[in-house]
Each structure stands twice: as C-alpha cells, then as structure tokens.
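K.L.:
pasting the structure only:
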C-alpha cells in the first residue's frame, strides 16, 4: 500500500498552477499556493472552422442532428481543452456564482452622487465635475482637427436659440433613413418611428421656449439597443420572433431615467442576434456597417449603438455588455464605451436581467458625454444593494486643479506578453505609445503584472454566459422558436446546451480562482491597461450578409482582453487612441477595481486629452452644422 502511495505521489507534476495526476486527471493547486514567478504566458488560439454561406447551412444541419451533432460539438470542445478544464480537473476552490467584491478603499479627487436621488440632479452634479465649457474653442472649423459635437455643444445651441430639438430631429430622421436605404441595406435601427421622434423633439423644443429644460440631456438624441426595453418599441434582441413571447409594457429602468432627463429616444438599435456574437452581422434586419469603412464590421453585439454614435447621428446610445459587447464595437468604431461594475446599473427591463456577467452601459463620442449619461442611468437595484454592498457612486472632479497630482499617484498594471498578443502590431504599438505619453506627462507608474489562467478564464466565461442564455430561452427554443434563430446563433446554442450542471459549477470554481488573482493584483495597482481588442474591424464577407457566418477565431481576437471585466464584474472603459495603417480605429482599455468608475473615467479623460490623431469617419453626418 505504501509503495502504491509513493507511486501515486510520484505521478504528480506541477504545471503552471495546476497538477497533472495520472493520464487524464488534473488537480489544481489551491489558488493561494500558486507560484506566480513560474507562470508562463500561453498565447492559446481558439480552434474552430470559419464557415459562411451555404456551407454554414450544412454545418448547422449536422450540428443539430442528435448523435452526429454531439460528436461535432464534443470534438470542438476537446480541441479547445474545454472538457479538460471542466471535467478532467479537480478545482479545490468553492464556486462563486456571481461577483463577490471585498470592501474597497475610497477613490481620490471625486464628487459623490446621490444614488437614490433624481437622475436630473445627478446629471447636474456631473456637469459641475466637467472642465469649463468654452463654446468658442469647442466648435470645429475647416482648419481644426475633426471632433464630434458634444452634449454640451447641443445644450449651448439650444439655449442660445441657434437651433431647436425639432430642427435637429429632422436631420436625424433624414440621416437614419439614408442609412436604411443604402444598397445593401445597413440599418442602424431595427425599430424606428419618425413621428414619435418628432413628438419627443417638439416637447423638448417647447421646454426650451419656456426656459424649463429638464437637464443638460434635454433634446439630446439617444439610441437604445434592441435588448433593452424602450416603450412602445418591441424588444426583439434582433430576432424575428421575441416580441411574440415577450411584450414590452414600459421602459427599462435605465431608459426611464434618460427619459426623465429629457433625452430623445430615437428607437431600437441594431445588434448581433441575442447578443451572441462579436461582429454585428445580422441577416434578419441587415448588418450595421462601420462608419470608418462600410465594408467592415462594427463589432458586436452592440453594433447599431456604436455605429449610430460614430456616424454623428446620436450623441449617445445604451448598449449591453456581457462579453465586451459595449467595448468591442466602441473600439472598432472609434468611440468611447463604458462597462460599469456589475450591479452599478439596474438591468431590469433588459433581456440580460438575471444574468451574472452582463450590464447596461453607455456609448458616446467623448468621455465627458459618457460621464453625463452614466450619471443619469446609475443606481443599483434593491436586491443588488443588499447582496453586493456597492460603494457610494462618485465621479472624477475634472474641474479641479488637483487633477495632475491625483493622476500622478495612480499605478497602471500591464501584463506585457498579453498586451502584445495582438493580430496586428499597430494595435499594441499605438496603445504602448499612448501609455508612454501618459506616463511621461503625468508621472504615474506602470507596474508589470502577471495574470495566471487566462485560458481558464475564457472557458469559465463562455460556460457562464452560455448556460445563462440557454436557461433563459429554453422554453421558447423547445417550443420551436430555435429554428427561427440565425444560423450562427443556432451553433452557439448547440454548444451552450452541451454544458452540464457539473460544467457550470466547475466554471464558477474557476471564477473564484480568477477573482483571487485579480484581487491580489489590485493590491499593487489601481487599474489594468490593455488594448481593447486584439484586432481592428474585420472585413464583412459578402457570403455572410444573407446567412451570417461562424468565425470563432475572429471572436477570440476581438474578445482577448475583455473577459475579466464580465466574469468578475469589474468596471472597464474603451477609449480611442489612434488608427492602424488602414485607417481603422484602435481602442485602449482601462479595467478598474470594483465600483471604481470614477478612477477609470478620470484616466480615460486624461488619455483622451493627450490624443492628437483624430479622423472624421468616411460615413459621418454633421447634425448640428446642417442647421
């Protein structure tokens, strides 16, 4: 017996934080015993075929066959070591079924907001946090670099009676219809009612005439992603059938808050069906195109929200982010996208309600506009206040003269090998340049970090978001609605339905390990800085427009850096920092500690202030200048 025990012990081999036992079984070391000095970066690549057109039809047919399909899915999972991680590994940590955050230290240089107060009052507080507004210096001319009109520009034009929300509304309606009538159609919105927009704009115009605007957001045009309720529009999640089983009776909480501030809600923005993709391809309604190059994807799943902001038609949009769905399209379209801490915004009235990785977040053309929209929509649900213990929401005081000293004290974490694992060196080079310029300007410290088990993190995320999506739709999919999904969605749900309860629990055990690593990292740094995506906007294959496509390798490149914020619930923001050699936008991501939105917004505003390279998108509508 003793010899047998010695033989068993001798078969244990330490492997990068785990332990191999025998031929098939792996035992991971307790997370507290992992030696980070021995962690080696593994540039793991996702193995899956790229399929479009008729071949995609055939593939889906095989995948959905009872026996043959399970063999195909099983092969793909084995190729990507999913079963090895989930079923052949002993993970000693208990599961963590939703983010659990340790108490956080207060942020510096901030203004606290009343979470339970009126949205209009929080927005007014946010305005006071912004730098002084000078209309003379903020208006572009032919001799100055391109920049987007900001929310405060619209407010200035309205208050000075240089234009009205009703006049701007006509240009917005014209621009939306022009996009929709392109050949092939490239609709930014799935549900749009011009008369409803005119009615909202008329009410806003009257408030300005009476000198009683509701807030600085009054008369500001905002698009709402099609998985967030905005009455009276249906919420289809870009399917053709969800409205049949889910009726919209009122606004989602976040939408209601924007409406109370006077925002003009233009309609439901296009998206990747059910949020289950990163490109934004949509055979149901037409695929939104990237305003910087109409032959390329916007990124997804919040494709319409990012494109409508990048094209200049709307000042802001609301998206959802469960796997980078706000940050990916923001990066690819050259705008700003904020993913808040899990539980910071109330997701009631969104299709993601009840999930553990997804949030509602704003997209805008500038950090200051993100701040204004964020101030309007923030506020945890009653249940999240009890379970998550959120800290008091706050904003960076960008009007303070102490900005530089606050920035100089921050420590920026960077995992160099991961940072440079990109499809094109243009991405990491631009992000590196921005980081160097920022460090030199503000004197802050860049700290080298190591993040173990990145591949395990990716697997834990796909099992978590996939299982939650499948669970929420199972009754409808079993009722025959599954065959009405697009082909790539059907492949995704075939994968999601292959996950077992044991797989889900194993993923949550991995989630706790990854949370431990990041909690330890945040003891030494204030933020983690990465590129937002591992590639710039990919081209749209013509064969994908009618039937869609399945390109998991592109998905892997687009999602490489974004998963931690979703799986662990951290806040993160994407800001544009330049362009690649093809003129396509590149985004830099800042990931913060739990509830530290003010810190990442402060950093994002400072990075934005250093940016010298801005280009007008090829497809851009100058909504104010047309007046």
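P.N.:
Looks like it arrived, so ask away. Since the structure is predicted, the reported quantities are computational estimates derived from the model, not experimental observations.

K.L.:
all contacts plus neighbour counts: C-alpha atoms, from now on.
P.N.:
Noted.

K.L.:
Quick check, residue 492 in contact with residue 276.
P.N.:
Yes - applying CA atoms under 8 Å as the test, residue 492 and residue 276 come out as touching, 7.3 Å apart.

K.L.:
Settle it for me: which of those two has more neighbours?
P.N.:
residue 276 (23 against 15; other CA atoms under 10 Å).

K.L.:
next up, a second structure to put side by side with the first:
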C-alpha cells in the first residue's frame, strides 16, 4: 500500500464512533539543536543526540540562534519540511484524498430568524442603531449603579454610568480626559514599562473630550457613546495615528489616511478615541509579548501575560481606563485576552462587520470586535460598528442583524429554552481542571435557573481543523504582507540569504520570523486542501447546530501564563502555552461563527476564567442573550484588578 489515504465523505462519517484526538507535540532534534514545531511556531533547545521529545519553551539567545538556523539557505527549508512531516501536516494536506470541494470563505446555509430580538438595519446611521440597542436594554437605575459605598462589591463602570454622570453634570468628558492622561503618564513611567498604547497624543484626547463636553452642555449629545473612552488596536486605522501592527516600521509602508470603517462609526457616535493599543506583532501570537514597544501586563497580575494578540485593548479595559476597545480576532485574538483579563470579548459572524481599514482586511478568518467590561457595553459597541462591506453583502447574503430584547429577563427564544451543546472530552481538555469545573458549574446553573437543556455533541477532526486554520490564516497573512516587501520596502525576496535581506527581516521580532518561515512554506495545494477540510468541518458543525442552539466550551485551556523576564527583550515561543490558549477558539474563526467570551470567576491564584459561547451563523442575538444570563449568574463577587483606575470618580 502507498501513502495515500482516502477520507469518507463527511455525511457518511458515523459520529457515534468519533474519538477525541488529544494534541501531541512532536519534536525532531538535529545534531546539537532541538528543533520542535506545533501549529505555527518553532523551538530550539540544547540537546546533543537525535530523538523525539515534547516541545520545550524557548526564549532569549536560544530563540535567536534557532531563527538564524531556520533562515539559513537549504537547511531552513529542510527543517520546516521535516517538522511538517513529523507532525502529519504533509500526510493530512498532501497524501489524503478529501472528497469535499474547497470552501474558500465561510458559506452559511439559510436559517430561521431569531425570535425575541430587536432588528437593526445595516444602512441605518450608527447613532440610530445605538439608540435601538439602548432601548433593548433593561431599565437603568442610576442610584444603584453609581453607588460609591466602600462596602459594595467591586464592579466596573458601565457606559450608561458615564452617560448619566455627564448628563447629570456629576463630571464632564474633559475632567475624565485629564484623569485618563494622568493614568497614561503613570503607566508610561512604571518600571518595568507597562505600555497599553503604542500611539497616544494627549492633545487629541483633550480636543475630542472638549467637543463632547460642549455637546453635553448644549444638551445635544450624539448618542449614549458620546464621551465614552475607547482604544483601537494597532492594526485598525484610526486617523491621524499610524497603524504599525505592533511593529517598528509598518506605518512606513502603509500610511493611514482615514479611519477604518468601524472606527469611523464609533467616531460618528461621539466616542473619544484615545489612541492605538499595544498588540502582539502583526497579530501572530497568543500571549501579547512585544519586544518592540514593551509587553502589556495583565491588570490582575502584572507578572503575567494579557493574552494576545489584542493585548493592549483587553488590558486597558480591564484596568478601568476605557469602557471599550476594538480588537481583531483571526485566531481568538479578541476572546483569548478577554478571558485572561476577566472582560468580555465578542467575535461576530464573519462578514458582519466591514474590515476595511485594518491591516488584515482581505482574509477569510478575521473580524473586528469589541472588548468591554460587561455584555451590555458589548451590545452597544457592536450595534455601532456592525455593517457588512458591499462585497460581503453580495457574497454572504447576511441576515438582518439583531440584538436580544433584554427588557424581559426571559432566556426563552420562542420555542423553549436554549439547548447547549457540549463535547465533554473537548470541554475537559484543559491545563487545570479548575477551568472546566468552573465552566461546568455555570452550565449546571443555567439548566437549574433558566431551564436550559444540555446535549452531548461529537465533533470529528478537531486536529484537522487546527491545521486547516493555521494554513488558512498563515497563507492569507503571507499574501497580505508580500506586496509591501515588493513595493519599495524590501526589494529582495523575503527569505533572501543576502545581508541586505537579513537586515530587513531583522525589523521583525523573532517569533514573527519563525511564523513567516512556516507560512511561506505552504503551497497552493496545501491551501486548497485546507479549504476542503473547512467544508467538512462546516458540515459537522451545522449538523450539531440542528440539535443545539449554541456550543459551549471554556474560552482558554489555561489562565494567564507568567511572563519570563528573558522574553521581554527577545520574545519567546512556548507551544504548550499556545496549544492551551488556542484549543477552543479557532472553530469560530475557520468557520466564521459568532462567539463570545464571558468572565465567570477565578482560579485559586485569583486569575480570571472565561466561558465561550459559539453560535449559529448570524445569531449574535442568541449568544448575547445567553451571555447576559451567564453574567448575572456570575455577578458576585468580582475581584478588583491589581492595576485599576476609577477615572469616573478620580480614585
């Protein structure tokens, strides 16, 4: 028999026989260098014999040495090829007959409309959509919400709290702006540095705040978002700030001339855009490590990572400095840091939000989404930024965007209580059982308190899904970067072995260079095979959605990892960490489903834990409704982050 394998058509796979596949990290050691790969990153460690081992953690000089070997002529390509073979990528992508046709971007079958919702119109002005979103929320009680009783449990201020304080002349956007600027000065002077914003101009903040203050004085605020402080991830355009994507140079090859579509919508609602938030370089990492600008710290424990790649957006919201931030999510990059920092991260259906004006605006896995301290605020920001591009409206035919009608506390969606799908073996595949136990407890309370139903589901080929995702996002990332290399920035091939080529590549961080080495190795046939897998996986999940309303998992398989001191200057790769952080999130990216991470509690070290809800295509209202119910079940006690600023009261 040859090497060729033939998959059964997806609709002939017996789901009752599905066995959960645990991730294994295979390594290949060559001479004195241990070279190990999993998913998208490589490692090196000092061993002196040839054998297979688990992936080590690599940082500092070891990482630097490995990258030099990886970028060397001939040997680098050989290493990548062998490691892909060792980890069965070649078997999966090149030696397997996949009977399904490729799906080059998510294709969604027709669906029944959600019930108990407030419909929105994509062609409405953002301010009008936000007004409808406001009317969908429960009544606001200012006396209860604005209580400053020191004996009261900690809670984040909501957008409606700021709006009420402005309208009641308790404070003004300009006063809050000065508190925000003072807090930024404090962060910038901390040792070690804790950079939340890569681009920040106090005068721009003061100017926006003054305009908002005048509108409140004149009694004509634009919307409930008027005067609300928001940060924008550094890969989303926010004029006049540069978009560096966490690099030191990308703004030189991609100047910013106007706001991204989503940013412009927030600006029209009166939001105060404070600057560009820190991120993992080019979004190619899960921790938020950034040697270029400094690494953002987790407000719950500054010795730990925020998660990435939307590290700055999550940290600035968790620290109380902004009510909301925009992030991008191509591989969990909104939901991972939201989970690790104890805030809410929403990924909408692929195509629901116009991606124009973001560095990665041409991919098929990424969206722009809000990070907020609570679900209510996520609803308001989502209402402002939603709206498909013209091209996606034609291609995807999105259904009418809707929000849950929260004026009633009923979780019912018109045909009985929500049915929750849980794949138990996948659900329990976590670094610490504290995470799965906490998540399980919340699900049990949903069943007991809200009459939800729990159904066991089985999803085949999850390891194949992770491979299909990395080939998809990797190929699309490399394709998006190539024009800049050819357009007067790097006149040589990306992996030229000349000194000039090496000098240009050196502008990237070491872990970005290892990612790009892998991404450049993918062939056209690899990409097509990945898209065939995408269609199979879409079939399996849509079959599950015939039985359940949502799929529930932990957001991440671990809580916030410690930042190794050596990683601050040169970066690091740690695939045990990457695997644990990404295990549950890539489904929504590869298949385009909406998903949300909701904080549900803490582990024994006081680190936040998030629960993820994955919904049917275009069913944002359903996951938001369930997220509100979960938030209410987990409302107390909230833990005040170590790094927290009360910019509403100035405390």
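P.N.:
Thanks, I have it. Here the structure is a predicted model, which is why all the values come from computation and not from measurement.

K.L.:
what ranges do the strands span in the stretch 101-250 of the second structure?
P.N.:
Assigned by DSSP state E, counting those that start in this stretch, the stretch 101-250 of the second structure shows strands spanning 117-119, 197-199, 229-233.

K.L.:
could I get these as CSV with distance to residue 152 of the second structure and mean neighbour count?
P.N.:
Shown next, in CSV, are the strands of the stretch 101-250 of the second structure (distance: least, CA to CA, whole Å; neighbours: other CA atoms under 10 Å):
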stretch, distance to residue 152 of the second structure, mean neighbour count
strand 117-119, 33, 18
strand 197-199, 31, 22
strand 229-233, 25, 29
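
K.L.:
and those as CSV, adding distance to residue 88 of the second structure?
P.N.:
Shown next, in CSV, are the strands of the stretch 101-250 of the second structure (distance: least, CA to CA, whole Å):
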stretch, distance to residue 88 of the second structure
strand 117-119, 45
strand 197-199, 39
strand 229-233, 35
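
K.L.:
For residue 615 of the second structure, find the nearest of those strands.
P.N.:
strand 117-119 (15.2 Å; CA to CA).

K.L.:
and the closest one, what other elements does it pack with?
P.N.:
Judged by 3 or more CA pairs under 8 Å, 6 or more residues apart in numbering; DSSP states H and E, strand 117-119 of the second structure is in contact with strand 402-404.

K.L.:
so the strand it packs on corresponds to what in the first structure?
P.N.:
Counting by TM-score structural alignment, strand 402-404 of the second structure falls onto residues 394-396 of the first structure.

K.L.:
What mean distance separates the matching stretch from the matching residues in the second structure?
P.N.:
Here stretch 394-396 of the first structure, set against the second structure after superposition, deviates by a mean of 0.4 Å using mean CA distance after the TM-score superposition for the first structure.

K.L.:
Show me what that stretch is in contact with.
P.N.:
109-113, 126, 129, 371, 597-599, 601-602 (CA atoms under 8 Å, 6 or more residues apart in numbering).

K.L.:
Where does the residue mapped onto residue 469 of the first structure from the second structure sit, in terms of helix or strand?
P.N.:
For residue 469 of the first structure, the aligned position in the second structure is residue 477, judged by TM-score structural alignment. Assigned by DSSP states H and E, residue 477 of the second structure belongs to helix 462-484.

K.L.:
could you point out which element follows that helix?
P.N.:
On the C-terminal side of helix 462-484 of the second structure, the closest following helix or strand by DSSP H and E is helix 499-505.

K.L.:
which ones are touching the aligned partner of residue 411 of the first structure in the second structure?
P.N.:
Correspondence of residue 411 of the first structure to the second structure, assessed by TM-score structural alignment: residue 419. By CA under 8 Å, 6+ apart, residue 419 of the second structure lies in contact with 452, 453, 454, 455, 547, 548, 549, 550.

K.L.:
ok, now residue 330 of the first structure?
P.N.:
299, 306, 336, 337, 363, 574, 575, 587.

K.L.:
Out of the residues you listed, which two sit at the greatest distance?
P.N.:
299 and 575 (14.8 Å).

K.L.:
of the two, who's got more company?
P.N.:
Neighbour count, other CA under 10 Å: between residue 299 of the first structure and residue 575, residue 299 has more, with 35 against 28.

K.L.:
Surely that one and residue 537 touch.
P.N.:
Yes - between residue 299 of the first structure and residue 537 a contact is recorded at 6.9 Å, counting by CA under 8 Å.

K.L.:
can you tell me which residues contact the residue lying closest to residue 466 of the first structure once chain neighbours are set aside?
P.N.:
Nearest residue to residue 466 of the first structure, sequence neighbours excluded (CA to CA, 6 or more residues apart in numbering): residue 496, at 5.0 Å. Residue 496 of the first structure makes contact with 463, 466, 467, 470 under the criterion CA under 8 Å, 6+ apart.

K.L.:
How about residue 489 of the first structure?
P.N.:
Counted by CA under 8 Å, 6+ apart, residue 489 of the first structure has contacts 273, 274, 276, 277.
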